[in-house]
Structure formats: structure tokens, C-alpha cells
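Asks: No letters, just coordinates:
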């Protein structure tokens, strides 16, 4: 009776190896704990300082006020929120379709050589300092827009919005292209075997199969647009203008986009910059207002990121 050969031992269980592995695990856990602690510390700071602000300033006046003047201690966030909303929507209109189409080209149409050149160039575009985008918007984009919209002021939200959209294109295209490249080639070959064209495979097979990654790139790009500061601060001016609120059919209130985008304006982030740039002393109500504005942004981006995780989990495909 022949003895069966022993199974090879592929593990290294020496004392030194175990100690080293535990050290690696401890280091990685420490990095994760540090990241979580930093996030919780920021949230706690915003909550505590915002509580001090709302103890002195009425929360209803903050959320529904139509005037923001830190020098007069008037902190109505409504004009800032409207400017942030319209800037984000305009930037999304520019970035999402262009970024998605670019990702489809890189993933399905571009050769390996072209992809190796274009994708790093897009990532370099993402690394350009945002203040450069702001100066470009002020010096070059605004004069072009003034030809299309006579009377457009030098500082306006439209040129800033367009530059934010251009700035976030690489984020959408890069993440979406990675999601499309992860789709198995078997799905593409099955589409071609059924007689589909490359366009039909790209739009009918690859894009639906990678929709979770594409949706995540959209949410991240929108979050980036909401938090943009320097482009707005340079190109949009320093006036928190409240547009006229109209009523559709005498019932539904609305704001004309032109009264926001074609005028100077301040988003929540630019308001924080300009408020902090004045003669501000710690402990004053204007100082505490910075944390209330920051908390508003924090909650907004948190909601978007949670939505991104939900969408990614709902539509994630397992291959």
C-alpha cells in the first residue's frame, strides 16, 4: 500500500514572518482609523461651531434669508444656495455628456497607442490648479460670452460654471473609462456575434454593464463642482445676488436661470473665502457663520456620496 504524497505547504509560518504580517495589518488598520478619525473630527468641529452660531442667529433666517452680508451680520444662505445649484447644474451639463462620450471613445474606439496618449493628457488636465481655470475663464471665456450676450458683466457665474464643467470632464471620463474597460470582452463578442455594430455594442452592452461606475463618476463630479472655490472666487465676483422669484401658473415658484448665471454671484464656498478674507476675529458671529456654511456643504456632499454608494451597489454587475 503506497502512501499518498503529502500536500505541499505553501504558507510561511515562521515567527518572523508572522510578526511582519501583523505589523503590516496594524499599519493598514492605523491608516484606516486615521482617515475615519479625521472625518469624524471635521464633522464634530462643524457641528459644535455651527451650534454656537445658531445659538446667536436664527436658523430660519439663515436657511430662508435672501441677503448675505457678513459685514452687516446678515447671513441668509438662499442666494448662495441658488448660485451653487445653478453653477453645479451648468457644470454637469458640460461635464457629464462630454466625459461619458470621451470614455466611450477611449474604451471602445481608440487604439491602444491613442489611449496611452490621451488618457494621461486628460489626467494632466485634472491636475491643473483651479485658480488657473479661474483666470482663463476671466480673461478668455468671458470676452467670448460677451459677444453672445451683450451687456454681460466681466464677473459672472456662467463663465465660471463652464470652466468648472471643463475641469470635471477628466474625472467623469477617467472613472467611466475604467468602468467600461472592466466589462468582460465576452459580452462584446456576444453582441458582435448577434450582428450588432460597434456603436450598438458600445451603447447597448458596454454602457449598461458599467452603469454603476458611470453613475459614481457623475456623483463625484457633481460633488467636486459643489465644492469648487477658486474658479468662482476669481471669475464670478463677490456679490451675493438674489434673483426675482416668479410663479408658474401662480402656484409653482421658480427662478429664471439667466438672472443667476448672467450676473455676478457667490456660491457657498466663495462666500466662505470672502468672509474669511475680511477683518474677521475669532469668536465673532461672522466667524461662526463660516462653520454653518461649511456644515451645509458637508451635509450636501455627504448626501451625494451616500447616493453614489447606493447607486453603485444597486447596479453593480458581478462577472
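Replies: Great, that's in hand. Values in this document were obtained by computation on a predicted structure and should not be read as measured data.
Asks: C-alpha only now, for contacts and for neighbours.
Replies: Noted.
Asks: Show me the helices in the stretch 151-300 of the chain, by range?
Replies: Ranges of helices within the stretch 151-300 of the chain are 157-181, 185-193, 198-201, 207-209, 211-226, 230-235, 258-261, 268-277, 285-315, based on DSSP state H, counting those that start in this stretch.
Asks: Against residue 254, how distant is the residue nearest to residue 255 when sequence neighbours are not counted?
Replies: Among residues not flanking residue 255 along the chain, residue 245 sits closest, at 5.1 Å (CA to CA, 6 or more residues apart in numbering). When distance is defined by CA to CA, to the nearest Å, residue 245 is 6 Å away from residue 254.
Asks: Looks to me like residue 102 is in a helix.
Replies: Yes - following the definition DSSP: H, G, I helix; E, B strand; the rest coil, residue 102 is counted among the residues of a helix.
Asks: show me the contacts for it.
Replies: residue 173 (CA atoms under 8 Å, 6 or more residues apart in numbering).
Asks: redo that, cut-off 10 Å
Replies: Contacts here follow CA atoms under 10 Å, 6 or more residues apart in numbering; on that basis residue 102 touches 96, 109-110, 118-119, 122, 169-170, 172-174, 176-177.
Asks: Just the buried ones from these?
Replies: 96, 119, 122, 169, 170, 172, 173, 174, 176, 177 (16 or more other CA atoms under 10 Å).
Asks: The residue nearest to residue 255 is in contact with residue 253, isn't it?
Replies: Yes - in this structure residue 245 lies within contact range of residue 253 using CA atoms under 10 Å: 6.3 Å.
Asks: Of the helices of the stretch 151-300 of the chain, give the one that comes closest to residue 34.
Replies: Evaluated over the helices of the stretch 151-300 of the chain, closeness to residue 34 peaks at helix 285-315, with 18.8 Å, by CA to CA.
Asks: in the closest one, what's buried?
Replies: Within helix 285-315, the residues scored as buried using 16+ other CA under 10 Å are 285-298, 301, 304-305, 308, 311-312.
Asks: contacts for stretch 37-54?
Replies: Contacts with stretch 37-54, where a contact means CA under 10 Å, 6+ apart, come from 31, 33-36, 55, 57, 59-60, 62, 283-296, 298-299.
Asks: alright, now check it against this:
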């Protein structure tokens, strides 16, 4: 039974628990719902939860534990020195899984004899050389006898583990359903049990979000520490040259990348902030309901356009326009890839983020503030400038910093619109690059995480994390300071 069929079976038991739990509760009080402690649907949901939740919990634990157990069992097929190395072990296990999956293809394609196919399915002792010659047709060269033996063992362990998993999960689901039906009576506090489970689900969701953030930070921090042990960290932080060389003698200075990131983001925010904020003020305070109903969705369509489309727009339209009409006539540049190209397009991309959020925030300002301003004789423009915008300032600052974080993290538009040159230059019509682009370039291709040229990507990611964290702290400070003033 495949994993999908197993999940379908659990779903069937959950539906059965929902129906039978409700019927059991009503039958226990002869249909008198007033005699029930909880509403009938709570008993139904209790039956569904007991049939599904324990089984799904065991299934998740099994799916996490089984690969670890199988990997431990396969350690004897390879030299201890290779298997103890993390990177080599990952590559070996990837080859084993690839060959194990390819064995099915070889059997289905008829490239193996019937005896070899039986040995592959059962983990038998067919001649490795014979099978290796047949498997080479399906998997190509590079399949070693050790990998093939490990793949056969992997298939055997996975097959036995899958069968045991299916039996165990189905038994747990049936047992949970039977237990739920046995304790379902009119006096059973089904509502309390269901609400406790839902509270646990909500807490689990929030915990997963927190743990994910912690895991991301720790993974970047650990690799950044490894990088600092291979490359002088102060040379990275204050270096003025970015010239990675996988042959050695690399210069991995952060400052050119940081400058390009800040410069492009600055140009983007010059475009996005005034346009987005003025759009939000117009839609919230001046536009008629009919105009608002048309303009607001049209602006928000921009947020749904993939960034690669914006990148193509920068490459094909904006870049050549700036080069032919501004940069070349003024002698400031000859390339269509520039800070100005990427900044303008990223600014357009960020307009709907600022306008939509600022519009919602301005509309959330209490009407009493507007009425009080009008009552004192202020005009509409004075009310907007002196009452509404100060009251909405914390939210507006949050929207601007959210857009700034998006501009800092943009990659595709920078690749197509700004180029990949890491330089310190004030000319906005020169090609530059950002931290995110270099993270991608350093991790592209077959790389191993044992050189400073590769590990520098994690140091760059950590730098981006620190920058965005500082932006968020600044936004929180602004919100707290001015919220106290207007509350």
C-alpha cells in the first residue's frame, strides 16, 4: 500500500469516526440532544480526531525515523572513513536511493532476467556483476558494486518497513476509532476534548513557525562560523574587493555587494514610496467608491506578476530605454544593465505593497479624528497632512520597511536588470550586483560545502538577516513610539 492509499484509508476511518461518533452519542440519550453534555457535532469531531490524529502522529514519526534506521543499517556496505564524512555520506545515500529507484525501471523495461528481478525484489544473492551489467543499461555508468548491494538492501529494508508501517498505522487508526466509540456517552465531555486538541494544533503551528526561524538562523550561523575559520572574518566584513576564485587566493569582501544592495534598494524606494503613498491617500480620501473599486484591483494585479516577468521587462524595455535616452547621451554609461534599471523596476514591483497596506491603514484611522479636524475648520488636505498621516504613521512605516525588505531580497530582477559586477561606484548607470545574486552564484553548480568560496554564501545570508532584523527593530520602535502618542 502506497503512502497515498494509506492516507486515504486514514481519511475513511476519520469519516467513519465522524458519523459513528455522532450516532453513538445520540443513541446513548435516545435522541434527546438536551441530555448531551456537548453538541452532537463535538462527538462527531472527537470520533474523527481519535481515528486520524494518533495514526497521523505515528506516521510522521515513522517517516522521520525509517530513513535514519535504514541509513544506519547500510553503513556496513561502505568504508567507515567515507560514511563518517557528512558530505560523502549524503552523496552515497543519494546514489543508493537513485539506484534503488532505477532498479524498478530496469525490471519494468525488461533489461534484467527473471531471476535477477526476483533477487532485486527480495534482496537475494544474484551475482552483482551480472546485475550490474544489466542495471548499467537503465542507470548509466558509474554504478559501483557497493552502491548496487546497498541499493538492494535499501529496497529490502524499505519494503519491509513500508509493510510494517501500513499494518501499524491501520491498527492505530482502528484502535483510536474503537476507543472513541467506547467512551462516547451522553456525559462524555466531547467539547472539552476537541477544544484541547484544537488548542494543541494551534500551539503546534506557532511552534513550527518559531522553530523554523530558529533552525534557519542556526543553520546559517553554524556555516558562517565555519566560513570564519577558513577566511578572515574582518577581511570579509571590511573588504573592498569581491573576486571569488575556487582555485584559491579569493577576495571575498562584503562591502561592494552591500553597497550594490543598498544603492539599488534606495533607488527602488525613491520610486515606490511616494507613488505608493500618494496612491493610497488618493484611494482612501479622495477617490469615489466607483473609481476605488476599479483602480485598487488594477494596482494589486502588479503584486501577482512573477518577478521573472519584471526581470524580462527590465532587460528588454527599461534597460535599453535608459541606455539609449539617458546614459549614452550624457556619457554616464553604455550598458542597459545598471542600478537605475533594476531600481526602477523593483520600485514598480513594490508600489502595490505600499499602496495596499497604507490604504488599509489610512482607512483604519478613526472617523472621529477626521470629524474633529473638520469641526475645527481644517480643509481636507490639512486633515490628511496634520491628522490622518500622523495617526497612520506607525502602519505606514511598517509598510515601507516591508517593501524595503522585499527590495533588499530581490534577486531575479537584479540579475537581469543590474548585472553581476561587484563594484563601489556612485554612478547609477553602471552595472552592479547585490548580496542575493552572489548567494545564488556561489551555490550554483556542483559544489561542496568545504571551501570558503561556497561557505561565503551563508555569511552573506547571515548579513542579509542582520540587515532585515535591524529594519524590523527600527519599525517596531517607530510603531511603539507613535502608537503611544495617538492612543
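Replies: Nice, thanks for sending it over. These numbers come from a predicted model, not from an experiment.
Asks: TM-score for these two?
Replies: TM-score for the superposed chains, counting by TM-score structural alignment, normalised by the length of the first structure: 0.87, backed by 293 aligned residues with a CA RMSD of 1.7 Å.
Asks: what's the closest of the helices of the stretch 151-300 of the first structure to residue 72 of the first structure?
Replies: Taking CA to CA as the criterion, helix 285-315 is the member of the helices of the stretch 151-300 of the first structure that comes nearest to residue 72 of the first structure, at 9.2 Å.
Asks: which residues of the second structure does the closest one align to?
Replies: Taken onto the second structure by TM-score structural alignment, helix 285-315 of the first structure occupies residues 452-482 there.
Asks: now, which of the contacts of residue 102 of the first structure sits nearest residue 230 of the first structure?
Replies: If you rank the contacts of residue 102 of the first structure by distance to residue 230 of the first structure using CA to CA, residue 169 comes first, at 17.4 Å.
Asks: Identify the residue of the second structure aligned to that closest one.
Replies: When the two structures are superposed using TM-score structural alignment, residue 169 of the first structure falls opposite residue 351 in the second structure.
Asks: Is it correct that that match is in contact with residue 403?
Replies: Yes - Residue 351 of the second structure is within contact range of residue 403, at 8.3 Å (criterion: CA under 10 Å).
Asks: what sits against the closest residue in space to residue 206 of the first structure that isn't next to it in sequence?
Replies: Among residues not flanking residue 206 of the first structure along the chain, residue 180 sits closest, at 6.2 Å (CA to CA, 6+ apart). With contacts taken as CA under 10 Å, 6+ apart, residue 180 of the first structure has the following neighbours: 103-104, 106-108, 174, 202, 205-211, 213-214.
Asks: quick one: which two of those are the most distant?
Replies: Across these, no pair lies farther apart than 174 and 205, at 19.1 Å, counting by CA to CA.
Asks: Return the residue of the second structure aligned against residue 26 of the first structure.
Replies: Correspondence of residue 26 of the first structure to the second structure, assessed by TM-score structural alignment: residue 200.
Asks: Tell me, how many residues neighbour that match?
Replies: Residue 200 of the second structure: 12 surrounding residues under other CA atoms under 10 Å.
Asks: Next: residue 97 of the first structure.
Replies: When neighbours are defined as other CA under 10 Å, residue 97 of the first structure has 15 of them.
Asks: what does it align to in the second structure?
Replies: Taking TM-score structural alignment as the alignment basis, one finds that residue 97 of the first structure is matched in the second structure by residue 274.
Asks: what helix or strand does its match sit in?
Replies: Residue 274 of the second structure is located in helix 255-281, with elements delineated by DSSP states H and E.
Asks: Pull out the buried positions in that helix.
Replies: Counting neighbours by 16+ other CA under 10 Å, one finds that the buried residues in helix 255-281 of the second structure are 255-269, 271-273, 275-281.
Asks: buried residues in the next helix or strand after that helix?
Replies: Toward the C-terminal end, the helix or strand that comes next after helix 255-281 of the second structure (DSSP H and E) is helix 289-301. Neighbour-count burial for helix 289-301 of the second structure, with 16+ other CA under 10 Å as criterion, is recorded at 296, 299.
Asks: helices or strands up against helix 289-301 of the second structure?
Replies: The elements that helix 289-301 of the second structure packs onto, with contact taken as 3 or more CA pairs under 10 Å, 6 or more residues apart in numbering; DSSP states H and E, are helix 255-281, helix 339-363.
Asks: now do 6 Å
Replies: Using 3 or more CA pairs under 6 Å, 6 or more residues apart in numbering; DSSP states H and E as the contact test, no helix or strand touches helix 289-301 of the second structure.
Asks: That helix: average distance to aligned residues in the first structure?
Replies: Mean deviation of helix 289-301 of the second structure from its aligned counterpart in the first structure after superposition (mean CA distance after the TM-score superposition for the first structure): 2.2 Å.
Asks: Which stretch of the first structure lines up against that helix?
Replies: Matched against the first structure by TM-score structural alignment, helix 289-301 of the second structure falls on residues 112-124.
Asks: same question, stretch 105-124 of the second structure
Replies: Correspondence between stretch 105-124 of the second structure and the first structure is not established for any residue, with TM-score structural alignment as the criterion.
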